[in-house]
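Enquirer: Have a look at this prediction, sequence included:
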Amino acid sequence: MPFKRFVETGRVVYVVEGPYKGKICCIVDCIDQKTVLVDGPESGVPRSKMRISQIHLTKFKVNFPYNGSTRTVRQAWIKSDLSNLWIKSRWAEKAANREKRASLGDFERFKLKRARRIRNKIRTNVYQALFNKTYCPKKKVVKKPKEEVKAE
């Protein structure tokens, strides 16, 4: 399968480093082999240069002329409905989940760990019951109290 994500004018990128981390913007121009001029008028990223190591290329591409102004980029962005496309993408969902997980407190992490443990026990029991017919989960044995013998 050929590579389809090229550093080109109009390519939408995800910023992974710097003050605009987690936002998307468009490549407007290639300055040299390691830096590009980006602009994200609808996402809050001002027109500035970024190193290619600070960004990840996405599958989205916006059509606007080479070296277009911020106004041109904004019009193309709105026309292609890029913000909604990004929100619906799997990449954005994963990023949101990663952010949500990082913001969990101590008690929330504990509850999550406990819920996962319970889920995994249930899953293991069902799996073993299906594939190992001899497997029986341990049952708690309730001991009956001993009856006292009356001396007559």
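Expert: That came in fine, so what should we check first?
Enquirer: drop to CA atoms for contacts and neighbour counts, all remaining ones
Expert: Noted.
Enquirer: which helix in the protein runs the most residues?
Expert: When the chain is parsed with DSSP state H, its longest helix is helix 106-131.
Enquirer: What helices and strands are in contact with it?
Expert: Helices and strands touching helix 106-131, by 3 or more CA pairs under 8 Å, 6 or more residues apart in numbering; DSSP states H and E: there are none.
Enquirer: Leaving out the residues flanking it, which one is nearest to L57?
Expert: Distance criterion CA to CA, 6 or more residues apart in numbering; nearest residue to L57, sequence neighbours excluded, is V13 at 4.6 Å.
Enquirer: I figured that neighbour hits V36, correct?
Expert: No - the pair V13 / V36 is not scored as a contact, 10.8 Å apart, by CA atoms under 8 Å.
Enquirer: if I look at the two, which residues touch both of them?
Expert: I27 (CA atoms under 8 Å, 6 or more residues apart in numbering).
Enquirer: coming back round to it: near the residue nearest to L57, how many other residues are there?
Expert: A total of 24 residues lie near V13 under the criterion other CA atoms under 10 Å.
Enquirer: another structure for you, compare them:
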Amino acid sequence: MSLNETGKLIEETRKIIETGQDGPNNMDLLNMILKVVTNIDSRVKGMETKLDKRIDDLHQSMLSVSTRVRTLEAKTSRNQRAACRLPGELSRQNPTPQNQEPVPTEIQREGSGENTGYRDVLMTPSNDTQNGRYKRQRAGSSPETPH
């Protein structure tokens, strides 16, 4: 029975009650009410079942996403630790020195250049980054003397 049919049945029941004793006896009226209540109950149970399934699906999706996030965090952490090793340090996984070029950390403007009076200089970490020393390098050129 659809909701529209249920509404019509309730309306008919109301009309019968209002007219009084001209309608069906009390037992017929109770059976009609029982039919309406049973229909409503079955609809609610169906909605609860669908909702429970959707909640379970959502929960499984959240667990899956959470697992992926933890996996990516662990992988990122391992990659960051590997990237933070000093040049020449031996890796446990790859026992060859890591001779990688230092990554530029900033670009500074300094000294007299063309019309502007400045030139771009890349400041890159030197092998002695623990003491805060940097190599100066003109943007796009080879390293100059350390500072």
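Expert: Sure thing, it's come through. As the structure is a computational prediction, the values presented were derived from the model and not from experiment.
Enquirer: care to give me the TM-score?
Expert: The TM-score (TM-score structural alignment, normalised by the length of structure 2) is 0.24; 71 aligned residues with a CA RMSD of 5.7 Å.
Enquirer: circling back to that earlier point, what sits against the residue nearest to L57 of structure 1?
Expert: The contact partners of V13 of structure 1, by CA under 8 Å, 6+ apart, come to 24-27, 55-58.
Enquirer: From the residues you listed, list just the buried residues.
Expert: 24-27, 55, 57-58 (16 or more other CA atoms under 10 Å).
Enquirer: Please list the members of the residues you listed that lie in strands.
Expert: 24-27, 55, 57-58 (DSSP state E).
Enquirer: can you pull the buried residues of the host helix or strand of A76 of structure 1?
Expert: In this assignment (DSSP states H and E), A76 of structure 1 forms part of helix 70-79. Buried residues in helix 70-79 of structure 1, counted by 16+ other CA under 10 Å: 70, 73-74, 76-77.
Enquirer: out of the residues you listed, which one sits closest to S48 of structure 1?
Expert: S48 of structure 1 lies nearest to T70 out of the buried residues of helix 70-79 of structure 1, by CA to CA, at 11.0 Å.
Enquirer: Distance of that closest one relative to K79 of structure 1?
Expert: For T70 of structure 1, the distance to K79 of structure 1 (CA to CA, to the nearest Å) stands at 14 Å.
Enquirer: And A102 of structure 1, by the same measure?
Expert: As for A102 of structure 1, its distance to K79 of structure 1 is 34 Å (criterion: CA to CA).
Enquirer: Ends of stretch 74-93 of structure 1, what's the gap?
Expert: 24 Å.
Enquirer: do the same with stretch 35-45 of structure 1
Expert: End-to-end for stretch 35-45 of structure 1, by CA to CA: 16 Å.
Enquirer: what helices or strands is the one helix or strand I33 of structure 2 maps to leaning on?
Expert: Assigned by DSSP H and E, I33 of structure 2 belongs to helix 26-83. Judged by 3+ CA pairs under 8 Å, 6+ apart, helix 26-83 of structure 2 is in contact with helix 3-19.
Enquirer: Show me what the helix it packs on is packed up against.
Expert: helix 26-83.
Enquirer: After the helix it packs on, which helix or strand is next? Please name it.
Expert: By DSSP H and E, the next helix or strand past helix 26-83 of structure 2 is strand 106-110.
Enquirer: following that following strand, which helix or strand comes up?
Expert: Toward the C-terminal end, the helix or strand that comes next after strand 106-110 of structure 2 (DSSP H and E) is strand 119-125.
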